[in-house]
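Q: Predicted model and sequence below, questions to follow.
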Amino acid sequence: MNRRQTLHTLLGASLFPLGGYRVASAADADGPTLVKSDEEWAKLLPRPAFEVLFEEATEPPGTSPLNDEKRAGTYICAACFQPLFDSATKYDSGTGWPSFWQPLAGAVGTKLDFKLIWPRTEYHCARCGGHQGHVFDDGPKPTGKRYCNNGLALRFVPRSEPLPELRT
């Protein structure tokens, strides 16, 4: 039995449903608009990115080249290519993961996460449901939020380049 199955058993299905998409905010009550099977995503993504995005793994801190990215541009979901963050909202949180103080409007959804027993707020791409990271209340002004993102869940597109077409 894995950690999700154990928590599902301990906390009950209503608090910690297994499989699929779980909604915690009204903004994404309809769920993702791009739905693919795990097998389809696994064919499109490198294994480490698939594990982060669709198995909710976490990459080791300090391993993402995006930590040192300083150019102007857009951070997009590595799965479906939806724009998630503008580089103007990126900052060095000292955590070892790319961090942002605000996502683009409507780009992410949230859900309650009990993986570490106490609840945290996970956020995911609102378009495909891909796990991005967790949001905390210890970020800089003006929002006071820290969107702590797995670098494997993102791609960076410099402002001088066009954004890729959204995956279908």
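A: It's in. Numbers count the residues shown, from 1 in each chain.

Q: switch to C-alpha atoms for all contacts and neighbour counts from now on
A: Will do.

Q: So Gly96 versus Ala107, what's the distance?
A: Distance, Gly96 to Ala107, using CA to CA, to the nearest Å: 23 Å.

Q: put this beside the first:
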Amino acid sequence: MSADDSKVRKSAAEWQEQLTPEQFYVLRQSGTERPGTGPHLNTFEHGRYDCAGCGQPLFLSDTKFDAGCGWPSFFRAVTPEAITEIEDKSLGMVRTEIRCSNCDGHLGHVFPDGPPPTGLRYCLNGHAMVFTPE
């Protein structure tokens, strides 16, 4: 079995049955919630942020910071393998989209303007994640 065979694959109907409308829009239709409207923006408890589609661990609370951008932001993924980076040329700009490596759900984008130690800002849609307190 290849690594691709173990990925979560579902039909659009199966995803719609499992996810809330907001989660489906973000994760499966590559949508973006309006700044300041999604969950987890002001969550700073200790815990872990997992993919709302498949439950894969994505980010830890000790890497979360207030970027002032209106979306939950992190400076490092839980592991490099947790996310897939894709060049995004939509909206007349070049950005790096991030997706869950397990279910291919759209998470947000990563930018090179974050704090030390990585200098990265993983800018996430709150609806793409579920929070599990420590």
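A: Looks like it came in fine. All figures in this text were calculated on a predicted structure; none of them were measured in a lab.

Q: What lines up with Arg155 of structure 1 in structure 2?
A: Using TM-score structural alignment, the equivalent of Arg155 of structure 1 in structure 2 is Val130.

Q: and the most centrally placed residue in structure 1, how far is that from Pro60 of structure 1?
A: Closest residue to the average C-alpha location of structure 1: Gln132 at 1.1 Å, with CA atoms, centre = their mean. Counting by CA to CA, the gap from Gln132 of structure 1 to Pro60 of structure 1 is 14 Å.

Q: Also Thr143 of structure 1?
A: Counting by CA to CA, the gap from Thr143 of structure 1 to Pro60 of structure 1 is 26 Å.

Q: Ok, Leu66 of structure 1 next?
A: Using CA to CA, Leu66 of structure 1 is found at 13 Å from Pro60 of structure 1.

Q: between these two, who's got more neighbours?
A: Leu66 (19 against 11; other CA atoms under 10 Å).

Q: mind listing what's buried in the longest helix belonging to structure 2?
A: Ranked by number of residues, the top helix in structure 2 under DSSP state H is helix 12-18. Within helix 12-18 of structure 2, the residues scored as buried using 16 or more other CA atoms under 10 Å are Trp15.

Q: Please enumerate the helices of structure 1.
A: 3-11, 38-44, 47-55.

Q: which of the ones you listed sits most buried?
A: Scoring the helices of structure 1 by mean neighbour count under mean count of other CA atoms under 10 Å gives helix 47-55 as the most buried, with a mean of 20.

Q: For that helix, grab the matching residue range in structure 2.
A: The aligned range for helix 47-55 of structure 1 is 21-29, by TM-score structural alignment.

Q: try stretch 131-140 of structure 1
A: Aligned by TM-score structural alignment, stretch 131-140 of structure 1 falls on residues 106-115 of structure 2.

Q: Go through the matching stretch and flag the buried ones.
A: His106, Leu107, Gly108, His109, Val110, Gly114.

Q: circling back to that earlier point, now do the longest helix of structure 2: everything it contacts.
A: Under the criterion CA atoms under 8 Å, 6 or more residues apart in numbering, residues Phe24, Arg28, Gly53 lie in contact with helix 12-18 of structure 2.

Q: Just put the residues you listed in TSV and tack on distance to Lys89 of structure 2.
A: Below are the contacts of helix 12-18 of structure 2 laid out as TSV (distance: CA to CA, whole Å):
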residue	distance to Lys89 of structure 2
Phe24	22
Arg28	18
Gly53	25
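
Q: quick one on the thing from earlier: would you mind getting the average deviation of the longest helix of structure 2 from structure 1?
A: Taken over the aligned residues, the distance from helix 12-18 of structure 2 to structure 1 averages 0.8 Å (mean CA distance after the TM-score superposition for structure 1).

Q: how far out from the middle of the chain is that helix?
A: Centroid separation between helix 12-18 of structure 2 and its chain, computed with CA atoms, centre = their mean, to the nearest Å, is 19 Å.

Q: Adding distance to Thr20 of structure 2, write the buried residues of stretch 106-115 of structure 2 out as a markdown table.
A: Shown next, in a markdown table, are the buried residues of stretch 106-115 of structure 2 (distance: CA to CA, whole Å):
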| residue | distance to Thr20 of structure 2 |
| --- | --- |
| His106 | 15 |
| Leu107 | 15 |
| Gly108 | 17 |
| His109 | 21 |
| Val110 | 24 |
| Gly114 | 30 |
